[in-house]
Structure formats: structure tokens, C-alpha cells
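[1] Okay, here's the prediction I keep looking at, along with the sequence it came from:
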Amino acid sequence: MAEVILESILTCPDCGMTNLMTMPTEACQFFYECEHCKALLRPTAGNCCVFCSFGSVECPPKQERKAFCR
């Protein structure tokens, strides 16, 4: 199995600002407030977290192909 990547670049869909972040491994991150425009990001339909919706890398549980996120 490939090593889990823990860093992802989140891109705000409202203003385009990017932020390199370390993803949590113990739970999915459901909300993120853009540091630039203050938009509150939430997962899009069918995604478990903001990293799966707006990140450059899927969250650790998805990378590990777990059936559910924590």
C-alpha cells in the first residue's frame, strides 16, 4: 500500500486563494474558513470533507480506501 500523503493544498472556490495544510488523520474536516475572503467551505455533495472537495489530495481515510470517514 502506498504511503498516505498528509499535506493538501486547499483552494477556495470563491476567491481562488490557496493554503497548504496538514490534514487530520483522526477525523474528517467538515468546515474550513478561507483566510482571505472568510468564506465557510463545506464538503460538496458526495464528498466527506473539505479536502476531498477542494484539496489537491484526498483525505487520509479516502487514500486508505476505508469505507467510511471518521
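    Structure's in. What do you need?
[2] C-alpha from now on. contacts and neighbour counts both.
    OK.
[3] show me what contacts the most centrally placed residue in the chain?
    The residue lying closest to the centre of the chain (C-alpha atoms, centre = their mean) is F51, at 1.1 Å. Applying C-alpha atoms under 8 Å, 6 or more residues apart in numbering, we find F51 in contact with 8, 10, 23, 29, 43, 57-59.
[4] Use this one as the comparison:
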Amino acid sequence: MDSLVLESVITCPGCGFAQRETMPTDACQFYYECKNCQVLLRPKPGDCCVFCSYGSVKCPPVQAHGKAGGCCG
């Protein structure tokens, strides 16, 4: 069994600033404030959280279930 990746680099689509963050394992994160430009990121349509939209790694629930349909249900 593969272990879950718990860190992701989230990149702001507005200013390009990238920050390594630890992802929650039991919930999706719907909002993230860019540490550089303070824009509030929200998931893209069809994504369950900001990590799935802007992160280098999908969130742990999606990693575990293989797709967003098994996440945040």
C-alpha cells in the first residue's frame, strides 16, 4: 500500500508565489490565502479543494480514493 503524501506546494495563479503546506488528512480545504499577494484562492470547478486545483499533489482524500468523487462526500 502506498503512503499518502501530506505536503503540497500550492502556487498562486495570480502572482506565481509558491508555498509548501501540510494538507489536512480528514477534510478538504476550500480556501487558501496567498502569503504574497493575499488573494483568496477557491477550488476550480470540478475540484474538491485548493490543493487539487493549485497544489503539486492532490489532497489526501483524493489520493486515497483515486478521484474527487470519493472525497468530501
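    Structure's in. What do you need? Since this is a predicted model, take the numbers as computed values, not measurements.
[5] picking that back up, hang on, the residue nearest to the centre of structure 1 is in a helix, isn't it?
    Yes - checked against DSSP: H, G, I helix; E, B strand; the rest coil, F51 of structure 1 lies within a helix.
[6] got a winner among the contacts of F51 of structure 1 for most neighbours?
    In terms of neighbour count, C59 stands highest of the contacts of F51 of structure 1 at 29 neighbours, by other C-alpha atoms under 10 Å.
[7] Report the spatially nearest residue to E33 of structure 2, omitting neighbours in sequence.
    L40 (4.5 Å; C-alpha to C-alpha, 6 or more residues apart in numbering).
[8] Pretty sure that neighbour sits against V50.
    No - in this structure, L40 of structure 2 is not within contact of V50 by C-alpha atoms under 8 Å, at 10.1 Å.
[9] circling back: make a markdown table from the contacts of F51 of structure 1 and add secondary structure to it.
    Conversion of those to a markdown table gives the following (three-state DSSP):
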| residue | secondary structure |
| --- | --- |
| S8 | strand |
| L10 | strand |
| M23 | coil |
| Q29 | coil |
| P43 | coil |
| V57 | coil |
| E58 | coil |
| C59 | coil |
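[10] how about the helices in structure 2?
    According to DSSP state H, structure 2 carries its helices in the segments 50-54, 60-65.
[11] tell me the contacts of V5 of structure 2?
    57, 60.
[12] any common contacting residues for L40 and V50 of structure 2?
    Counting by C-alpha under 8 Å, 6+ apart, the residues touching both L40 of structure 2 and V50 are 31-32.
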